[in-house]
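**Q** generate a structure from the sequence data that follows.
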Amino acid sequence: MREDYYDAVFEAAKGLAERVRQITGLSSDGGELFQKAFAKGDPYLFFNSMQTDSEKSEFTGVKELLEAIFHLARNPAAHTPKINWRVEETKALDILTLISFAHKYLDECHRMPNK
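**A** The predicted model follows:
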């Protein structure tokens, strides 16, 4: 019998939202949390100066990466019975690699001074 990596993926994905909440002080979850934390006109956090098009694009990309991980990994795990949402090892490793990559950006994030 193959081992299922459901719990590892689910907990790691939830950890992303917790990191954003810790940085920003916000209490929401998922898409709402990421959209507010990374709002273009009034963000709650930063990791670059957002002065150039490249910096703005990178900032948006991190927000979209976090949202994508929630849509692909966290939400199915949260809303589907465990028996119906099995995660094989190779898929779990890919998802966990993306989550690790996202955490590396969160490591560089700081709360906006006015928040």
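**Q** switch to C-alpha atoms for all contacts and neighbour counts from now on
**A** OK.
**Q** now the strand or helix carrying Ile95, how far from the chain's geometric center?
**A** Applying DSSP states H and E as the criterion places Ile95 in helix 89-107. Computed by C-alpha atoms, centre = their mean, to the nearest Å, the chain-centroid distance of helix 89-107 equals 9 Å.
**Q** buried set for it?
**A** Across helix 89-107, burial judged by 16 or more other C-alpha atoms under 10 Å covers 92, 95-96, 98-99, 102-103, 106.
**Q** so who does the most centrally placed residue in the chain touch?
**A** Among the residues of the chain, the one closest to the centroid is Leu66, at 3.0 Å (C-alpha atoms, centre = their mean). Counting by C-alpha atoms under 8 Å, 6 or more residues apart in numbering, Leu66 touches 16, 34, 102.
**Q** let me know the angle separating the helix or strand containing it from helix 89-107.
**A** Per DSSP H and E, Leu66 falls inside helix 53-69. Interaxial angle of helix 53-69 relative to helix 89-107 (axes from the mean of the first three to the mean of the last three C-alpha atoms, to 10 degrees): 140 degrees.
**Q** for the comparison step, fold the sequence that follows:
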Amino acid sequence: MTKSFDDITLRNLSDIISDMLTHRQITEAFSSAGISESPQGTNKTDRVFYALKERQEQDRCGNNVLAFVLRLLNPKRYNSEEAFENNRARINEKLAYEGIEIDKSGLPKLVDKAKTISEAKGRSLKIKEKVHGIGVHADILPYCEAEWLKDNYFHAILEITKSVAEKLRQKSGYNSDGADLVDDCFALGKEKKPMLAFNTLQTPSEESEHKGFGNFCKGFFSMYRNPKAHNPKIFEDTQLTQMTEVLVVATIIHNKLDNTYRTGYK
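**A** From the prediction side, this is the model:
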């Protein structure tokens, strides 16, 4: 038996659910779950809140409230993994205070109760560590975690790009930045002796791969760091989906850099 949720948790869940569903979908969801609507409330949040509150008072437990939430987080309802994970993270952030977490299959499990905002958000962050089937590289998270927890995706993107630059510096020993740093690390020169390499550079194909990765890194800085550095935040609408894209690209670069070595030429 699930203990009753307090009004704060019910209100928080109602806010999220009202953002997930239209008025018509709320009506259909209540009907499907066998939950009667309350005469109180006309906006979506109040409709959800009072219906769940009255059902919980009737049951004297939170079983049907949790069951209703689980219906909405049934993976079968979603065509997009990203949409599912976004809703699951938001709901889990609020359920963390109740010691409940919904897993990726849409099932609940008991966890230690969160006591702080950062702890609750940190729990939901772990849910987002896999995007588009690619595990986010462990070296990236320390750079962007603080901004990510605050939903500050604009500055999180900047910090993600810094993780790549810093890894290049650590690998090479250079202190330059951006395109100059990439050239310092990977430029072949006339003698074809770069500072860093990840293959033997013995064939045209390997040289092409080497040059392509250098250009890929330059493009990464040009696309994601430079615009963020020069454009005022107020003029941008940087969303989680954009940060997810940067995470995927940065992970590809970090994975390649893990297998990069100093050639000893410089």
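**Q** can you pull the TM-score for these?
**A** The TM-score (TM-score structural alignment, normalised by the length of the first structure) is 0.89; 113 aligned residues with a C-alpha RMSD of 1.4 Å.
**Q** check the mean deviation of the helix holding Ile95 of the first structure from the second structure.
**A** Helix 89-107 of the first structure, aligned to the second structure and superposed, deviates on average by 0.9 Å (mean C-alpha distance after the TM-score superposition for the first structure).
**Q** show me what that helix is packed up against.
**A** helix 6-24, helix 53-69 (3 or more C-alpha pairs under 8 Å, 6 or more residues apart in numbering; DSSP states H and E).
**Q** rerun that using 7 Å as the cut-off
**A** Applying 3 or more C-alpha pairs under 7 Å, 6 or more residues apart in numbering; DSSP states H and E, we find helix 89-107 of the first structure packed against helix 6-24.
**Q** check the alignment and tell me where His230 of the second structure lands in the first structure.
**A** Taking TM-score structural alignment, the alignment pairs His230 of the second structure with His79 from the first structure.
**Q** residues near its match, how many?
**A** Applying other C-alpha atoms under 10 Å, we find 9 residues neighbouring His79 of the first structure.
**Q** what does His210 of the second structure give?
**A** 22.
**Q** the first structure: which residue goes with that one?
**A** Checking TM-score structural alignment: His210 of the second structure goes with Phe59.
**Q** how much space separates its match from Ile83 of the first structure?
**A** 36 Å (C-alpha to C-alpha, to the nearest Å).
**Q** ok, for Thr60 of the first structure, nearest residue in space, not its chain neighbours?
**A** Phe38 (7.3 Å; C-alpha to C-alpha, 6 or more residues apart in numbering).
**Q** how about Phe68 of the second structure, nearest residue that isn't a chain neighbour?
**A** Excluding the flanking residues, the one nearest Phe68 of the second structure by C-alpha to C-alpha, 6+ apart is Ala33, at 6.4 Å.
**Q** what's the one you found aligned with over in the first structure?
**A** Checking with TM-score structural alignment, Ala33 of the second structure has no match.
**Q** test my guess that Ala33 of the second structure contacts Val69.
**A** No: the pair Ala33 of the second structure / Val69 is not scored as a contact, 10.0 Å apart, by C-alpha atoms under 7 Å.
**Q** ok, the two, which is more surrounded?
**A** Val69 (17 against 13).
**Q** in what helix or strand does the more buried one lie?
**A** helix 63-72.
**Q** and for that helix, what span of the first structure is it aligned with?
**A** Against the first structure, helix 63-72 of the second structure falls on no residues (TM-score structural alignment).
**Q** do the same with stretch 246-260 of the second structure
**A** Under TM-score structural alignment, the match for stretch 246-260 of the second structure is residues 95-109.
**Q** contacts for the matching stretch, please.
**A** 9, 13, 16, 45-47, 66 (C-alpha atoms under 7 Å, 6 or more residues apart in numbering).
**Q** please repeat the previous calculation with a cut-off of 6 Å.
**A** Outside stretch 95-109 of the first structure, the residues that touch it by C-alpha atoms under 6 Å, 6 or more residues apart in numbering are 46-47.
**Q** so how far is that stretch off the chain centroid?
**A** For stretch 95-109 of the first structure, the distance to the chain centre is 8 Å (C-alpha atoms, centre = their mean).
**Q** cool, and stretch 224-233 of the second structure?
**A** In this view, stretch 224-233 of the second structure has its centroid 20 Å away from the chain centroid, taken as C-alpha atoms, centre = their mean.
**Q** what do you get for stretch 231-251 of the second structure?
**A** 11 Å.
**Q** same deal with stretch 207-219 of the second structure?
**A** 27 Å.
**Q** next one: stretch 13-21 of the first structure
**A** Per C-alpha atoms, centre = their mean, the displacement of stretch 13-21 of the first structure from the mean C-alpha position of its chain is 6 Å.
**Q** the second structure: matching residues for that one?
**A** Under TM-score structural alignment, the match for stretch 13-21 of the first structure is residues 161-169.
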